[in-house]
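Colleague: My questions are about this predicted structure, shown below with the sequence.
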Amino acid sequence: MKKLGENFWMIRGDLRIAGMLNVGTQCSLVRLESGKFIFLDSYTLDDETLAEVNRLTNGGQDVSAIVNLHPYHTLHCEWMHSAFPQAKLYGTRRHETELPDLPWQNTYCETEGFSDIIGPELRFSTPDGTRLVCQDDTVHFASVLAYHPQSGTIHVDDTLSRLKLPFPLSLLPMSGRIAFHPSLEKSLQPEAGAADRFREWAIRLGTDWAEARHLTMAHNTEVDLKPDGFAEVIGEALGRVKPVLDKHREQYG
């Protein structure tokens, strides 16, 4: 558990592929002006982290909401609800479909205007031109991104990622760079204009959230940003997916 800025804590956890490779996962804790707290995403906290969270949140009673931002990140939702049962539980439409027995709120977090429901301390954005859920369940590109201006922290799952490879793979060009998730091509909506809408969304996000100073990503990376660094990150990431966007335009217009 690490404090990234005023009223924002990043929490890192384990996620092992095939029981071996630990790619990591995350959730974040945000304190609102009201004194209440919100979790971004769910994770089963170890005893030490849970004790620290309880110390901050009046034994957990001040946790007012849990906001699950990635439709395919569902492993820890039940534990999080059981640990903080009084908190309102938000998720995407797929969360409700996959875990129908949990008391989900009626408004999905990909809904336009979701920020108005949660409060002015957090901003949310979903990639335009893409499908949040595809028929192919291996496509995990789209998620709801969250920004906490007070701490200058962006919390994002998969949509932006940074692959940190062990030596000697760390010598490869893609190791260590921030990029859009490689499933973007399959996530783009199969219709004319989707590639342009995605590009415009990304540019707008880089501009609107340009003052961010921290970028915390699932699965295992936190990056400190220089002034206007997020806009630069977005620009470079868009440059690398230009062939994907061009191919989509050739196919759909």
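Modeller: Structure received.
Colleague: Only C-alpha atoms from now on, for both contacts and neighbour counts.
Modeller: OK.
Colleague: What are the boundaries of the helices in the chain?
Modeller: 47-56, 77-83, 93-98, 114-118, 184-187, 194-208, 229-240, 242-252 (DSSP state H).
Colleague: for the fourth one, which positions count as buried?
Modeller: If I follow you right, that is helix 114-118. The neighbour-count check on helix 114-118 (16 or more other CA atoms under 10 Å) flags 114-115, 118 as buried.
Colleague: Can you lay out the helices of the chain as a markdown table showing distance to residue 169?
Modeller: Formatted as a markdown table, these follow (distance: least, CA to CA, whole Å):
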| stretch | distance to residue 169 |
| --- | --- |
| helix 47-56 | 32 |
| helix 77-83 | 34 |
| helix 93-98 | 35 |
| helix 114-118 | 40 |
| helix 184-187 | 23 |
| helix 194-208 | 29 |
| helix 229-240 | 20 |
| helix 242-252 | 24 |
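Colleague: who wins for proximity to residue 126 among these?
Modeller: The closest of the helices of the chain to residue 126 is helix 194-208. By CA to CA, the value is 8.8 Å.
Colleague: and that closest one with helix 229-240, angle?
Modeller: 160 degrees (axes from the mean of the first three to the mean of the last three CA atoms, to 10 degrees).
Colleague: Use this one as the comparison:
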Amino acid sequence: MQQHHQDFWNFRGSFKIAKVVDIGTQMSLVRRANGRFLVLDSYDIDDADRTSLLGLTEGGRLVDAIINVHPFHTIHCTALAKLLPDARLIGTARHRDEVGELQWEPGVIEDPATQAEFAEDLEFSVPDGLDFVPDDESVHSASVLVRHKPSKIVHVDDTIMVLAPPSLIEALLPEPRMRFHPALGKALKKEAGAADAYANWARRIAAEWADTPLVCAAHSAARDLPPGGWSEEILEALDKVEKVLDKHRAEHG
């Protein structure tokens, strides 16, 4: 567990593909204006992090809700729900379908009405122009981005990635940069205007969340940003996918 602000903590965990390649995962803990807590995403944390989490939250009694924001991140939901049984369990529609044995709240987090319940503490953004749950379940480009208002820190899974070099060669390479998910082309809706909708969304969050000091990204890293770094890197990431967007425009209008 790493504390990045007096009201924001991030947990980095292990997630292995085929039990070999560790691409990592995350969850975050935020303190609300009322002094209680919200958990962003689910992870089966180790003993040390479990002790820290329960210590901060009076054994979990101060956690109001677990909010799962990526439709394909479902593996650890059961473990965290068992650890925090009194917390409201909120996810996407796919969470309710895939882990139906849990007691999910009726509202889903991709719905603005559900997001509005947490508006005092959190801002949300869902990328425009994407299939939130594509038919190809290997495509994980869409998720609900979350920004914690007091700290201005962004928590994001997959939609935005932080490309960090391996530690052995870190000193030889440029600093990590934010990039959009590599399967973006497959995630765009197959309809006219989807590429422009996505580009406009990216420009919008670049401007509206311009003062973001840090981004916590799943499968990669938490990255401190210089002043203006959020806007600069989001627009740079958009430029990097312009060929993908142009291809979609040519095929779908």
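Modeller: Received the coordinates, thanks. Quick caveat: nothing in here was measured; it's all calculated off a predicted structure.
Colleague: re earlier: most neighbours per residue, which of the helices of structure 1?
Modeller: Of all these, helix 184-187 carries the top mean neighbour count, a mean of 20, counting by mean count of other CA atoms under 10 Å.
Colleague: for that helix, packing partners?
Modeller: helix 242-252 (3 or more CA pairs under 8 Å, 6 or more residues apart in numbering; DSSP states H and E).
Colleague: Excluding its own residues, what touches the helix it packs on? List them.
Modeller: The contact list for helix 242-252 of structure 1, computed with CA atoms under 8 Å, 6 or more residues apart in numbering, reads 184-185, 190-193, 195-196.
Colleague: Taking those residues together, which two end up most distant?
Modeller: 184 and 192 (15.8 Å).
Colleague: OK, contacts around the residue nearest to the spatial centre of structure 1?
Modeller: For structure 1, residue 156 is the residue whose C-alpha lies nearest the centre (CA atoms, centre = their mean; 2.5 Å). Going by CA under 8 Å, 6+ apart, residue 156 of structure 1 touches 143-146, 215-218.
Colleague: right, so of the helices of structure 1, which gets closest to residue 16 of structure 1?
Modeller: Between the helices of structure 1, helix 77-83 lies closest to residue 16 of structure 1; by CA to CA that is 17.4 Å.
Colleague: That closest one - contacts with which helices or strands?
Modeller: Secondary elements touching helix 77-83 of structure 1 (3+ CA pairs under 8 Å, 6+ apart): none.
Colleague: Give me the mean distance between it and structure 2.
Modeller: Compared with structure 2 after the fit, helix 77-83 of structure 1 shows a mean deviation of 0.5 Å (mean CA distance after the TM-score superposition for structure 1).
Colleague: how far does that helix sit from the chain's center?
Modeller: Here the centre of helix 77-83 of structure 1 is set off from its chain's centre by 19 Å, with CA atoms, centre = their mean, to the nearest Å.
Colleague: One more: stretch 225-243 of structure 1?
Modeller: With CA atoms, centre = their mean, you get 17 Å for stretch 225-243 of structure 1.
Colleague: want to try TSV for the contacts of helix 242-252 of structure 1, with distance to residue 130 of structure 1 as columns?
Modeller: Shown next, in TSV, are the contacts of helix 242-252 of structure 1 (distance: CA to CA, whole Å):
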residue	distance to residue 130 of structure 1
184	8
185	9
190	9
191	10
192	12
193	11
195	8
196	11
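Colleague: tell me which of those is nearest to residue 48 of structure 1?
Modeller: Among these, and counting by CA to CA, the member closest to residue 48 of structure 1 is residue 184, at 37.1 Å.
Colleague: show me what contacts the residue lying closest to residue 26 of structure 1 once chain neighbours are set aside?
Modeller: Excluding the flanking residues, the one nearest residue 26 of structure 1 by CA to CA, 6 or more residues apart in numbering is residue 12, at 4.7 Å. Going by CA under 8 Å, 6+ apart, residue 12 of structure 1 touches 1, 24-27, 220.
Colleague: And residue 90 of structure 1, by the same measure?
Modeller: Taking CA under 8 Å, 6+ apart, one finds 65-68, 104-105, 107-109 in contact with residue 90 of structure 1.
Colleague: do that again at 6 Å, thanks
Modeller: 67-68, 104-105 (CA atoms under 6 Å, 6 or more residues apart in numbering).
Colleague: same thing with residue 238 of structure 2?
Modeller: With CA under 6 Å, 6+ apart, residue 238 of structure 2 has no contacts at all.
Colleague: how much space between it and residue 190 of structure 2?
Modeller: According to CA to CA, to the nearest Å, residue 238 of structure 2 and residue 190 of structure 2 sit 19 Å apart.
Colleague: Then residue 208 of structure 2?
Modeller: Taken as CA to CA, the span from residue 208 of structure 2 to residue 190 of structure 2 is 27 Å.
Colleague: again with residue 100 of structure 2
Modeller: With CA to CA as the criterion, residue 100 of structure 2 and residue 190 of structure 2 are 30 Å apart.
Colleague: Those two: which is more packed in?
Modeller: Neighbour comparison, residue 100 of structure 2 and residue 190: the larger count goes to residue 190, with 18 against 10 (by other CA atoms under 10 Å).
Colleague: ok, so what distance separates that one from residue 130 of structure 2?
Modeller: On the measure of CA to CA, residue 190 of structure 2 and residue 130 of structure 2 end up 9 Å apart.
Colleague: and of the buried residues of helix 114-118 of structure 1, the nearest to residue 51 of structure 1?
Modeller: Using CA to CA, these come closest to residue 51 of structure 1 at residue 118, 25.3 Å.
Colleague: State the number of residues packed around residue 169 of structure 2.
Modeller: For residue 169 of structure 2, the tally of surrounding residues (other CA under 10 Å) stands at 8.
Colleague: meant to ask about residue 163 of structure 1, not that
Modeller: Neighbour number of residue 163 of structure 1 under other CA under 10 Å is 17.
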